[in-house]
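Undergrad: Dropping a prediction and its sequence here:
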Amino acid sequence: MAIIITDECINCDACIVECPNNAIYEPDQEWAYADETELSGMVTLPNGDEVDADAMNEPISDEFYFIVPDKCTECKGFHDEPQCASVCPVDCCIPDENHVETEEALLKKKAWLHAE
């Protein structure tokens, strides 16, 4: 499953540099699938939807840092544990029960994001 940042976030910035998929964004920041990934132009998401990877998307939160679920791999293939959770001083990076994925799906997503 993806990781979610709860409203207990203090916007400390510790997590954002730790994410190998650039899935974490500042409050009220627009985001794109192409940000710091190998994606560009029209792409098919792992769920089968087609999107423009370069298109800017609305922020998920305007109050605290947020994680884009379609870009989060729980650091599978990079680290043994989610790095955002390991560095968070207030323990607000937790599993997202609304985005449950198998390890195999997370590794496929990693390969998709980084064109492996």
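TA: Yep, that arrived. Residues are numbered from 1 along each chain as shown.

Undergrad: okay, CA-based contacts and neighbour counts for the rest of this
TA: Noted.

Undergrad: From M42, how far out is V100?
TA: 25 Å (C-alpha to C-alpha, to the nearest Å).

Undergrad: Kindly apply the preceding question to N98 instead.
TA: Separation of N98 from M42 (C-alpha to C-alpha): 26 Å.

Undergrad: Comparison target, given below:
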Amino acid sequence: MSLFITDECINCDVCEPECPNDAISQGEEIYEINPNLCTQCVGHYDEPQCQQVCPVDCILIDEEHPESHEELMAKYEKIIQLK
């Protein structure tokens, strides 16, 4: 599953540079995660880096975008080909 940022985000800017897929960007009010680019860092790291650095723990699993580990790996491989 991709991740999403809740409205508890304090716009601290620490998550965006940690995302290896450039899935995080500044939205109108808070940072947002593009579910088409989020792989939970599968293919890059063992754990989602944005969750590791978030000081308010506002980055959660997005239940609206369910994906298996294999699907996240396939998405990672597709993203890498586009870069």
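TA: Structure received. Everything quoted here is computed from the prediction, not taken from an experiment.

Undergrad: What does the superposition give as a TM-score?
TA: In this superposition the chains share a TM-score of 0.96, using TM-score structural alignment, normalised by the length of the second structure; 82 aligned residues with a C-alpha RMSD of 1.0 Å.

Undergrad: how deep is the aligned residue in the second structure for P82 of the first structure tucked in, by neighbour count?
TA: By TM-score structural alignment, P82 of the first structure lines up with P48 in the second structure. When neighbours are defined as other C-alpha atoms under 10 Å, P48 of the second structure has 20 of them.

Undergrad: Can you verify my assumption that P48 of the second structure contacts Q40?
TA: Yes: counting by C-alpha atoms under 8 Å, Q40 is a contact partner of P48 of the second structure at 4.9 Å.

Undergrad: Going by neighbour count, which residues in the longest helix along the second structure are buried?
TA: Looking across the second structure with DSSP state H, the single longest helix is helix 69-82. Of all the residues in helix 69-82 of the second structure, those buried under the rule 16 or more other C-alpha atoms under 10 Å are 72-73, 75-76.

Undergrad: Now do the match of P82 of the first structure against M1 of the second structure, distance only.
TA: Applying C-alpha to C-alpha to P48 of the second structure and M1 of the second structure gives a distance of 11 Å.

Undergrad: Check E18 of the second structure too.
TA: With C-alpha to C-alpha as the criterion, E18 of the second structure and M1 of the second structure are 18 Å apart.

Undergrad: check contacts around the corresponding residue of the second structure for E18 of the first structure.
TA: E18 of the first structure maps onto E18 in the second structure, with residues paired by TM-score structural alignment. Shown in contact with E18 of the second structure (C-alpha atoms under 8 Å, 6 or more residues apart in numbering): 49-50.

Undergrad: how close does E18 of the second structure get to E77 of the second structure?
TA: From E18 of the second structure to E77 of the second structure the distance is 19 Å (C-alpha to C-alpha).

Undergrad: Repeat that for Q49 of the second structure.
TA: Taken as C-alpha to C-alpha, the span from Q49 of the second structure to E77 of the second structure is 18 Å.

Undergrad: same question, N36 of the second structure
TA: For N36 of the second structure, the distance to E77 of the second structure - C-alpha to C-alpha - is 13 Å.

Undergrad: surely E97 of the first structure meets M1?
TA: Yes: the pair E97 of the first structure / M1 is scored as a contact, 7.1 Å apart, by C-alpha under 8 Å.
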